[in-house]
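In: build me a model:
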Amino acid sequence: MSDGPFDGRLKETPSQTAGPYVHIGTAPQSIGRPALPNQPGPVAFEGTGAVTVEGIVYDGAGEPVRDAMIEFWGADPDGRVGRNGLFGRTTSDFRTGVYRFRTARPGPLKAGTAPYIAILIFARGINLHLATRLYFPENRAQIDADPDLRRVSPSGRASLTAVKASDGEADYRFDIHLQGENETVFFDV
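Out: As a prediction, this is how the structure comes out:
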């Protein structure tokens, strides 16, 4: 066998990212098309205990990722997870980069853990979705005592904690930094 380009070994193919058209199949309402039946949207929960979260996904240069898609999932306010959980999907605004969703402020899934919303980020240039969590500032004592989070530095825990919104339509602000000095902690799930 030769060591040339056709030596019989399979070569790795180029990786595929989400691409610029991820919204067409996963969140068509973001491009002005009707949502598909039973397609998750940016509102997963209404009623007592509902919260609105908004933020921006930033790339390594500090620029908004205007084509990000965010999937979010969490327990209900009592910490219960139904058959499907409280699941939703939203996208960044193509002009501003702002994403927004509405869901329940979750209760803890089990004793000794801080309540959180699980978040997956998809975007052009990301080969595999990124997983992170959103914690609430009112649960600081639970965050500091959570066994999963005790392995994360204090600055890492801060990157996972939303801040109370001071104005606008949102209750909380949660910016996500993909790289750089303020990089958000991501989980290997």
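
In: alpha carbons only for contacts and neighbour counts from here, please
Out: Will do.

In: mind listing the strands for this protein?
Out: Along the chain, the segments classed as strands by DSSP state E run 50-58, 69-74, 86-91, 98-104, 116-122, 130-135, 163-164, 172-173, 176-177.

In: okay, helices next: where are they in this structure?
Out: Listed in chain order, the helices of the chain (DSSP state H) span 22-26, 140-145, 154-159.

In: next, the buried residues of the shortest one.
Out: Which is helix 22-26. 22, 23, 26 (16 or more other CA atoms under 10 Å).

In: how far does stretch 116-134 sit from the chain's center?
Out: 5 Å (CA atoms, centre = their mean, to the nearest Å).

In: what is the nearest of the buried residues of helix 22-26 to residue 165?
Out: Nearest to residue 165 among the buried residues of helix 22-26: residue 23, at 27.3 Å, using CA to CA.

In: let's see this one next, to set against the first:
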Amino acid sequence: MSDLDESGATEHARHLQTPSQTVGPFFGYALPYEGGPEVAAPWNPEAIRFHGTVCDGAGEPVPDALLEIWGADARGRPIGERGSLHRDGHTVTGFGRAAVDRAGHYSFTTVRPGAPAPGRAPYLLVTVFARGLLHHLFTRAYFDDDPFLATVPEGRRDTLRAVRDGERSYRFDIRLQGDGETVFLDFIGDGRG
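Out: Here you go, the predicted structure:
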């Protein structure tokens, strides 16, 4: 008896990992979706603008990056099942996806997350997909000082801080490499880092 299935593949061949692939420049037809950057409705009284620019190692804007954010609600509670692609104009979904423009700029409407626990600072999880990246990158945008930041070399801590640049606006620029490179995180174990 052969170990081939009806397609001719062996059990082993059906479970091999496929190679990684960069996201751009052809992601635009499939990944962005209507309302993707609107994690919270702009008219929500707790809404903030979370925005910035994605740059390469030479400091040039990356015009074909895609960012995803995940965050808690304004009281620091995980969104859980409410985090979704569905947009109803009222619910804070916790998840957003935005493509950058030609100048490498992105913008989300979300809420400033509450602190996840006493003594911890609120933050957004940020995932970056861009040309030339075979694996997406993970970072965090902190809104206040956090004990975790003390574990990061002092000269690089600011790359993990969202900076207030208006009454209800925070800027978080991302540099993929070189001087001022954003601190990117590796998650070990269950991925909850």
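
In: sorry, back to before: can you list the buried residues of helix 22-26 of the first structure in JSON lines and add distance to residue 175 of the first structure?
Out: Conversion of the buried residues of helix 22-26 of the first structure to JSON lines gives the following (distance: CA to CA, whole Å):
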{"residue": "22", "distance to residue 175 of the first structure": "21"}
{"residue": "23", "distance to residue 175 of the first structure": "21"}
{"residue": "26", "distance to residue 175 of the first structure": "22"}
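
In: sorry, back to before: got CSV for the strands of the first structure, with distance to residue 144 of the first structure too?
Out: Conversion of the strands of the first structure to CSV gives the following (distance: least, CA to CA, whole Å):
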stretch, distance to residue 144 of the first structure
strand 50-58, 22
strand 69-74, 20
strand 86-91, 25
strand 98-104, 22
strand 116-122, 13
strand 130-135, 11
strand 163-164, 16
strand 172-173, 20
strand 176-177, 20
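
In: CSV for those strands, including distance to residue 43 of the first structure and mean neighbour count?
Out: Listed next are those as CSV, based on distance: least, CA to CA, whole Å; neighbours: other CA atoms under 10 Å:
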stretch, distance to residue 43 of the first structure, mean neighbour count
strand 50-58, 9, 21
strand 69-74, 10, 24
strand 86-91, 6, 22
strand 98-104, 5, 22
strand 116-122, 14, 20
strand 130-135, 16, 21
strand 163-164, 19, 16
strand 172-173, 15, 20
strand 176-177, 20, 23
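
In: quick one: which of those is nearest residue 152 of the first structure?
Out: strand 130-135 (12.4 Å).

In: which secondary structure elements does the closest one contact?
Out: strand 116-122 (3 or more CA pairs under 8 Å, 6 or more residues apart in numbering; DSSP states H and E).

In: start and end residues in the second structure for the strand it packs on, please.
Out: Alignment of strand 116-122 of the first structure against the second structure: residues 123-129, by TM-score structural alignment.

In: who touches that stretch?
Out: 22-23, 65-72, 113, 115, 135-143 (CA atoms under 8 Å, 6 or more residues apart in numbering).

In: ok, residue 120 of the second structure touching residue 146?
Out: Yes: counting by CA atoms under 8 Å, residue 120 of the second structure touches residue 146, with 5.5 Å between them.
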